[in-house]
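Visitor: Mind folding the following:
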Amino acid sequence: MFILGLTGGIASGKSTVSNYLASKNIPIVDADIGAREVVEVGTEGLQSIVTHFDKEVLSEDGSLNRKKLGAIIFDNETKRELLNQLLGTNIREWILTKVADYRRQDIPLLVLDIPLLYEASYQEVCDAVMVVYTPPEIQLERLIKRNGLTTKEAQDRINSQLSIEKKKQLADILIDNSNKIEDTYLQIDEWLDKMKF
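Guide: As a prediction, the model looks like this:
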């Protein structure tokens, strides 16, 4: 089984690429789903967030209020690091369990869709890493438009990740997503054909 890591910067179009690969019946392990599952009500993950960030990050029903937590961590690197440390192990276990399940199914290609792939050293479990790239100015523009953020809020979110230029340098496969969506799909198809998937 070939494990392809998929990452990019926020608003670079990683989800577009992930959805396109999924449309070709390629299984995807989505770290964002894992990140949600490990903080569901009653989990060890949610308990450790409450212990370190207080009950103010909970909604009335006792579930995690992502918006409140996001507001706390995005412009505070120390708190963001703390959150990553608290949940990193739970998320890694979730991802590696999924990988093991797929390995037993004997599939040719598995995609690990992980926003913080390099930041959390997941490249070590991948055979290659595909980075979805857009120039920083397009990334900023798309994020402001998509999330209705101010320039500062959007820049804070972008700065909370390894820079897209650095990810571009580290990539084994680079998908340029700054033009038409058809161009993006074509680049993916070319890689799949070359690899015979």
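
Visitor: okay, CA-based contacts and neighbour counts for the rest of this
Guide: Noted.

Visitor: Okay, strands next: where are they in the protein?
Guide: Assignment of strands within the chain using DSSP state E yields the ranges 2-8, 28-30, 109-113, 128-133, 173-176.

Visitor: Could you dump the ones you listed into TSV and include mean neighbour count and distance to residue 163?
Guide: Formatted as TSV, the strands of the chain follow (neighbours: other C-alpha atoms under 10 Å; distance: least, C-alpha to C-alpha, whole Å):
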stretch	mean neighbour count	distance to residue 163
strand 2-8	24	9
strand 28-30	20	21
strand 109-113	22	17
strand 128-133	24	11
strand 173-176	20	15
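
Visitor: Out of the ones you listed, the one nearest residue 77 is which?
Guide: Residue 77 lies closest to strand 2-8 among these, at 19.8 Å (C-alpha to C-alpha).

Visitor: what angle separates the closest one from strand 109-113?
Guide: Compare the direction of strand 2-8 with that of strand 109-113 by axes from the mean of the first three to the mean of the last three C-alpha atoms, to 10 degrees and you get 30 degrees.

Visitor: Kindly reformat the strands of the chain as a markdown table containing distance to residue 80.
Guide: Formatted as a markdown table, the entries for the strands of the chain read as follows, by distance: least, C-alpha to C-alpha, whole Å:
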| stretch | distance to residue 80 |
| --- | --- |
| strand 2-8 | 19 |
| strand 28-30 | 20 |
| strand 109-113 | 20 |
| strand 128-133 | 23 |
| strand 173-176 | 28 |
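
Visitor: how about this one, so we can line them up?
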Amino acid sequence: MANPTTAGKFIVIEGLEGAGKSSAIALVRDFLHQLNGAEPVCTREPGGTPTAEKIRDLVKQVSNEDPLCDEAECLLMYAARAQLVANVIKPALAKGDWVLGDRHNLSSLAYQGGGRGLLPLVQAVSRATLGDFAPDLTLYLDIPPSLGLARAANRGALDRIEQQAIEFFERARDTYLALAAADANIEVIDATQPLEKVHADILAVLKQRLVD
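Guide: Sure thing, here's the model as predicted:
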């Protein structure tokens, strides 16, 4: 495979529940390994550092005694993200490593901003914690919420966010698509297609965007 155009890029996979992020991440990881001769640094959000993983547990688990309010969810997401960016992602990029992320800021804009209706808060906290830091390329796997949630239910028990009403995910999807339409660094992949076609589309984008 040809050499990458530059070193140290940050690639992110996004999508609603059931969109197929796990298989896409495996595909992209293998592609980047072949491209660069080294495994990318793989992260997930929320999570990716000891502190951020503790926050992930708080965000994902259902608590009837002390339900997590929407604003607290948003702030916790950014606390975890700030830890990950400062302690893992930026140091890796500074060394010239490639980073592959399972979700990043676009998730909060879609889920907490669109789904929860907290877009002004999300945008303000994003600016305060991330500034102009952003992925070099985001692959958004697009799927209707009804199909994605059906797939997710087949995997087993749903976490707190996965248990939200379908209208929540419809608002999140609308936000994803609107943001993707306005950002040249976000590529939309039709995740309703057969897996082989989804993967072929992902590889086509990677080759176009990352290979000389």
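
Visitor: quick revisit: tell me which of the strands of structure 1 lies nearest to residue 122 of structure 1.
Guide: Nearest to residue 122 of structure 1 among the strands of structure 1 is strand 2-8 (7.7 Å), distances taken as C-alpha to C-alpha.

Visitor: Show me how far that closest one is from its chain's centre.
Guide: Between the centre of strand 2-8 of structure 1 and the centre of its chain there are 10 Å (C-alpha atoms, centre = their mean, to the nearest Å).

Visitor: what's that strand packed up against?
Guide: Contacts of strand 2-8 of structure 1 with other secondary structure elements, assessed using 3 or more C-alpha pairs under 8 Å, 6 or more residues apart in numbering; DSSP states H and E, are made with helix 14-23, strand 109-113, strand 128-133.

Visitor: one more time with 6 Å, if that's ok
Guide: strand 109-113, strand 128-133 (3 or more C-alpha pairs under 6 Å, 6 or more residues apart in numbering; DSSP states H and E).

Visitor: can you put those strands in TSV and add distance to residue 51 of structure 1?
Guide: What follows is the helices and strands packed on strand 2-8 of structure 1, written out as TSV (distance: least, C-alpha to C-alpha, whole Å):
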stretch	distance to residue 51 of structure 1
strand 109-113	29
strand 128-133	35
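
Visitor: Can you tell me which of those is nearest to residue 25 of structure 1?
Guide: Relative to residue 25 of structure 1, the nearest member of these by C-alpha to C-alpha is strand 109-113, separated by 10.0 Å.

Visitor: Now do the helices in structure 1.
Guide: Listed in chain order, the helices of structure 1 (DSSP state H) span residues 14-23, 31-37, 44-53, 66-73, 77-104, 136-147, 151-159, 164-170, 181-195.

Visitor: and the angle for the third one with helix 66-73?
Guide: Same thing as helix 44-53 of structure 1. Going by the same axes, to 10 degrees, helix 44-53 of structure 1 makes 50 degrees with helix 66-73.

Visitor: Out of the helices of structure 1, the one nearest residue 1 of structure 1 is which?
Guide: Proximity to residue 1 of structure 1, assessed across the helices of structure 1 by C-alpha to C-alpha, is greatest for helix 77-104 (6.7 Å).

Visitor: Can you pull up the most central residue in structure 1?
Guide: residue 115 (2.1 Å; C-alpha atoms, centre = their mean).

Visitor: Quick check, that residue in contact with residue 5.
Guide: No: with contact defined as C-alpha atoms under 6 Å, residue 115 of structure 1 does not reach residue 5; the gap is 9.8 Å.
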